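K.L.:
Sequence isn't available, so here's the structure alone:
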């Protein structure tokens, strides 16, 4: 799955993987999952035959998408693929392109923006609050008071169940929300405040650290991107 424009989220029992337009998601056969498109998203889905699927990871993964991989994905999912005559005529060429894509994924680095799904009722209550209001800057102790749990207990649950601190998890959630807002063409300052950052510089640093590019460059690339 690839978002030529916009943002995808891929959900499995392990949690949610966020897939902005500089990443591509791979899900092997046999993994129960569902996906959602956020913002003005141009979603592309490509199925691999078993012979090539065996060469890809045996688990869900998210990779940085190279320029070559992007063009291959766009070609293999473009309008000509809905024309049976053209598709049959170019079958050998399409097979070669799929192999190129798999080779590119072998060379790519996994870049997973993963938001683990909490199972404990107390963590789920915290998650619901922040899903609805990602800009809520309440400390963990205050959020704990709202749901009837101590900050110490919640900190331990985040560490043991999700493998990260509350603040790391909230930052991941906020960056995901920021990707959706940027895909809807909101500017960096608006997105920073909407997602809970007191100033744009803090947002830019956190976003760049996770996504690999600044919010401004990410937004600009969407504005000028054309897709076959």
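P.N.:
Looks like it came in fine. This is a predicted model, so every value here is computed, not measured.
K.L.:
For the rest of this, base every contact and every neighbour count on C-alpha atoms.
P.N.:
Noted.
K.L.:
Would you state the helices of this structure in chain order?
P.N.:
Counting by DSSP state H, the segments of the chain that form helices are 50-53, 67-76, 84-89, 91-107, 121-132, 140-147, 151-157, 166-183, 188-194, 200-211, 215-223.
K.L.:
ranking those by burial, who's on top?
P.N.:
Highest mean neighbour count of those: helix 166-183, a mean of 22 (counted as mean count of other C-alpha atoms under 10 Å).
K.L.:
angle of it against helix 215-223?
P.N.:
For helix 166-183 against helix 215-223, the angle by axes from the mean of the first three to the mean of the last three C-alpha atoms, to 10 degrees is 40 degrees.
K.L.:
try this one side by side with the last:
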């Protein structure tokens, strides 16, 4: 999915160790496509991440944590200056997670656990590091917390039908476009009934549900870049900011104001 890029003073910094990693990325920074021999969790301690796989794009704001199984091809992109944390799970704990990419709501406990397990003590040799047995116990508690949370995705599935892809390209570039589905269909030579059926059969949602998810995705990017709620609402297609706030809160679990202030907890 195309993403806005902006200049930033953040210097890309990557640290990887046996059980995890920490990456500081400027807005627009992205990894290359890759996979890992172990499944891993990613969390944005600051900024917004998107995780891209063949199934689509998962958006990972500060109140979500994403899981990618071992061997699953993916890449990450940062929106806003982003502090990305990565935690690998051993097979004994990874088997408790789904066998496909997933996104979970993150509790306060889960957030503190992943920040502890990926904090400076893990790579700078200070006394703040926990011994392997303690780290294993914390990972198990984290996995239990995610199991209790259940899945709570902000997922934008990737269309494959050429007609849907044409609509997607247009709305990726101009999320504020309010053109009705029937008019979009006339532009690409398909009826609104055909397109509605394709959205349901291929993406599992209506056109309007998909467009709302796309707009909230772009709203997360704009908020991460420092834009206020009113500007973000209008830039993403809502003429009434209160309608935007309701849609955003329904999908993200926090109001735009709370999320922008860094209190995006569920």
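P.N.:
That came in fine, so what should we check first? Since the structure is predicted, the reported quantities are computational estimates derived from the model, not experimental observations.
K.L.:
And the TM-score between these chains?
P.N.:
For these two chains in superposition, a TM-score of 0.92 is obtained (TM-score structural alignment, normalised by the length of the first structure); 224 aligned residues with a C-alpha RMSD of 1.9 Å.
K.L.:
follow-up on the earlier one: could I get the helices of the first structure as JSON lines with distance to residue 13 of the first structure?
P.N.:
Converted to JSON lines, the helices of the first structure look like this (distance: least, C-alpha to C-alpha, whole Å):
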{"stretch": "helix 50-53", "distance to residue 13 of the first structure": "21"}
{"stretch": "helix 67-76", "distance to residue 13 of the first structure": "27"}
{"stretch": "helix 84-89", "distance to residue 13 of the first structure": "35"}
{"stretch": "helix 91-107", "distance to residue 13 of the first structure": "24"}
{"stretch": "helix 121-132", "distance to residue 13 of the first structure": "15"}
{"stretch": "helix 140-147", "distance to residue 13 of the first structure": "25"}
{"stretch": "helix 151-157", "distance to residue 13 of the first structure": "18"}
{"stretch": "helix 166-183", "distance to residue 13 of the first structure": "17"}
{"stretch": "helix 188-194", "distance to residue 13 of the first structure": "29"}
{"stretch": "helix 200-211", "distance to residue 13 of the first structure": "23"}
{"stretch": "helix 215-223", "distance to residue 13 of the first structure": "29"}
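K.L.:
what's the closest of the ones you listed to residue 61 of the first structure?
P.N.:
helix 91-107 (10.2 Å; C-alpha to C-alpha).
K.L.:
Quick one: closest of the helices of the first structure to residue 20 of the first structure.
P.N.:
helix 166-183 (7.1 Å).
K.L.:
Pretty sure residue 195 of the second structure sits against residue 185.
P.N.:
Yes. The pair residue 195 of the second structure / residue 185 is scored as a contact, 7.2 Å apart, by C-alpha atoms under 8 Å.
K.L.:
mind checking which of the helices of the first structure is nearest residue 44 of the first structure?
P.N.:
helix 67-76 (7.7 Å).
K.L.:
residue range for the closest one in the second structure?
P.N.:
Helix 67-76 of the first structure corresponds to residues 108-117 in the second structure, going by TM-score structural alignment.
K.L.:
average offset between that stretch and the first structure?
P.N.:
Stretch 108-117 of the second structure differs from its equivalent in the first structure by a mean of 0.7 Å after superposition (mean C-alpha distance after the TM-score superposition for the first structure).
K.L.:
Mind listing residues that contact that stretch?
P.N.:
20, 43, 45, 85, 87, 135, 138, 139, 142, 145, 146, 265 (C-alpha atoms under 8 Å, 6 or more residues apart in numbering).
K.L.:
For residue 163 of the second structure, state which of the residues you listed is nearest.
P.N.:
residue 43 (34.0 Å).
K.L.:
And for the counterpart of that closest one in the first structure, the neighbour number?
P.N.:
Aligning on TM-score structural alignment places residue 43 of the second structure opposite residue 2 in the first structure. Neighbour count for residue 2 of the first structure, taken as other C-alpha atoms under 10 Å: 27.
K.L.:
ok, now which ones touch residue 17 of the second structure?
P.N.:
122, 123.
K.L.:
scratch that, residue 218 of the first structure is what I was asking about
P.N.:
So residue 218 of the first structure contacts residue 182 (C-alpha under 8 Å, 6+ apart).
K.L.:
from the contacts of stretch 108-117 of the second structure, which single one is nearest residue 62 of the second structure?
P.N.:
The closest of the contacts of stretch 108-117 of the second structure, once distances to residue 62 of the second structure are taken by C-alpha to C-alpha, is residue 45, at 6.3 Å.
K.L.:
Just give the closest residue to the closest one, not the sequence neighbours.
P.N.:
Closest residue to residue 45 of the second structure apart from its sequence neighbours, by C-alpha to C-alpha, 6 or more residues apart in numbering: residue 83 at 5.3 Å.
K.L.:
got it, and residue 195 of the first structure?
P.N.:
Closest to residue 195 of the first structure by C-alpha to C-alpha, 6+ apart is residue 135, at 4.2 Å.
K.L.:
same check, this time on residue 162 of the first structure
P.N.:
residue 116 (5.9 Å).
K.L.:
Burial check on the equivalent of the one you found over in the second structure, number of neighbours?
P.N.:
Residue 116 of the first structure maps onto residue 157 in the second structure when the alignment is built from TM-score structural alignment. Applying other C-alpha under 10 Å, we find 20 residues neighbouring residue 157 of the second structure.
K.L.:
Residue 237 of the second structure now?
P.N.:
18.
K.L.:
Tell me the spacing between the aligned partner of it in the first structure and residue 66 of the first structure.
P.N.:
Aligned by TM-score structural alignment, residue 237 of the second structure pairs with residue 196 of the first structure. To residue 66 of the first structure, residue 196 of the first structure is 32 Å away according to C-alpha to C-alpha, to the nearest Å.
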